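**Student:** Model the structure of this input:
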Amino acid sequence: MITLSSHVLDTTAGKPVAGLPVTLTCPDGRQVTAETDADGRCKQWADIQFEDGTYQLRFHCKDYLVSTHGESFYPFVDIHFTMASSGNHYHVPLLISPFGFSSYRGS
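**Tutor:** Below is the predicted model:
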C-alpha cells in the first residue's frame, strides 16, 4: 500500500506553514486539494488509492509568502515525483522562502 505525506516549512521564519493549500494531481488527471495542518503537514488526500505512477504536488504559496514576508517570487511550487508500490510511504517536504525553495524525498 502506497501512502503520501508532505511538510511545508518557512526557512525565513523558521517555522511550519499552516493552512497552505496543496493540490495533488494523480497520473490519471484526478485532483484533490488539501491544506497543511498547524504543524505544516499534509496527508489527507480524500479517497485517493495510490497506484504506481507520476504524481504532482502544487503548493499554492503566494498568498502565504506575501502576507508573511511582503513578497513572493513564486506564486506556486510544482513538484513531480514517481511512486511505486515497492516504495510504501512517500514523504515530500518543501522548504520555502520569498525567493527560493527546496525539496527532497523525506522519510
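**Student:** Please make it C-alpha for all contacts and neighbour counts, starting now.
**Tutor:** Will do.
**Student:** Is Asp63 in a helix, a strand, or coil?
**Tutor:** On the three-state scheme (DSSP: H, G, I helix; E, B strand; the rest coil), Asp63 is labelled helix.
**Student:** to compare against the first, here's another:
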Amino acid sequence: MSSVSTHVLDTSAGRPAAGVAVRLAARAGSTDPWTELGGATTDTDGRCTDLPTPPRGTTQVRLGFATEAYFAGRRAAARRDGAPPGDGGAPFFPEVAVTFAVAPGEHHHVPLLLNPFGYSVYRGS
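**Tutor:** You can find the predicted model right below:
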C-alpha cells in the first residue's frame, strides 16, 4: 500500500501554514471516478501526516488544500493582533488541487509552497 503526507509552507509569512484543511481522494486509473477518502488539518509545523491510506490498487491521488479559509483566518488573526491591514482581498487561488501518480508500497510526500497569489508543489522525501 502507498502512503501520503504533505507539508504546507506560507512563503508570504515565512513560516509553516498551520490549520490548512487538506482533503484526499484516490482513483485506480485516469478514467476512473475519484473516491473521497477523508482529510486532515495541518499542525503547527504545517505538516499533515495523518491522511488516510489510499486503498490497494490506487494509481492516482488528489490532495485538495482549502487555501481561502486559511488566508481568511490569517487576516482575522492579524486584525485581532492589531497588525495593519494588508490588501484585505481573498487569495487568487481559493483552493489548490494537486493530482499525482502513486506507486504501490511507496511513501509520497508532496509539499506545498503557498502565498495568496501563487503556489508551487514538488515530490518531497
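**Student:** Report the TM-score for the pair.
**Tutor:** After superposition, the two chains reach a TM-score (TM-score structural alignment, normalised by the length of structure 1) of 0.87; 106 aligned residues with a C-alpha RMSD of 1.8 Å.
**Student:** distance between stretch 63-77 of structure 1 and the chain's centre?
**Tutor:** Relative to its chain's centre, stretch 63-77 of structure 1 lies at 15 Å (C-alpha atoms, centre = their mean, to the nearest Å).
**Student:** For that stretch, measure first residue to last.
**Tutor:** 12 Å (C-alpha to C-alpha, to the nearest Å).
**Student:** same thing with stretch 57-65 of structure 1?
**Tutor:** End-to-end for stretch 57-65 of structure 1, by C-alpha to C-alpha: 18 Å.
**Student:** just stretch 97-106 of structure 2 next, same as before
**Tutor:** 21 Å.
**Student:** Which residues outside that stretch are in contact with it?
**Tutor:** With contact meaning C-alpha atoms under 8 Å, 6 or more residues apart in numbering, stretch 97-106 of structure 2 is reached by 1-3, 56-65, 108, 121.
**Student:** among the residues you listed, which ones are buried?
**Tutor:** Ser2, Ser3, Thr58, Thr59, Gln60, Val61, Arg62, Leu63, Gly64, Phe65, His108 (16 or more other C-alpha atoms under 10 Å).
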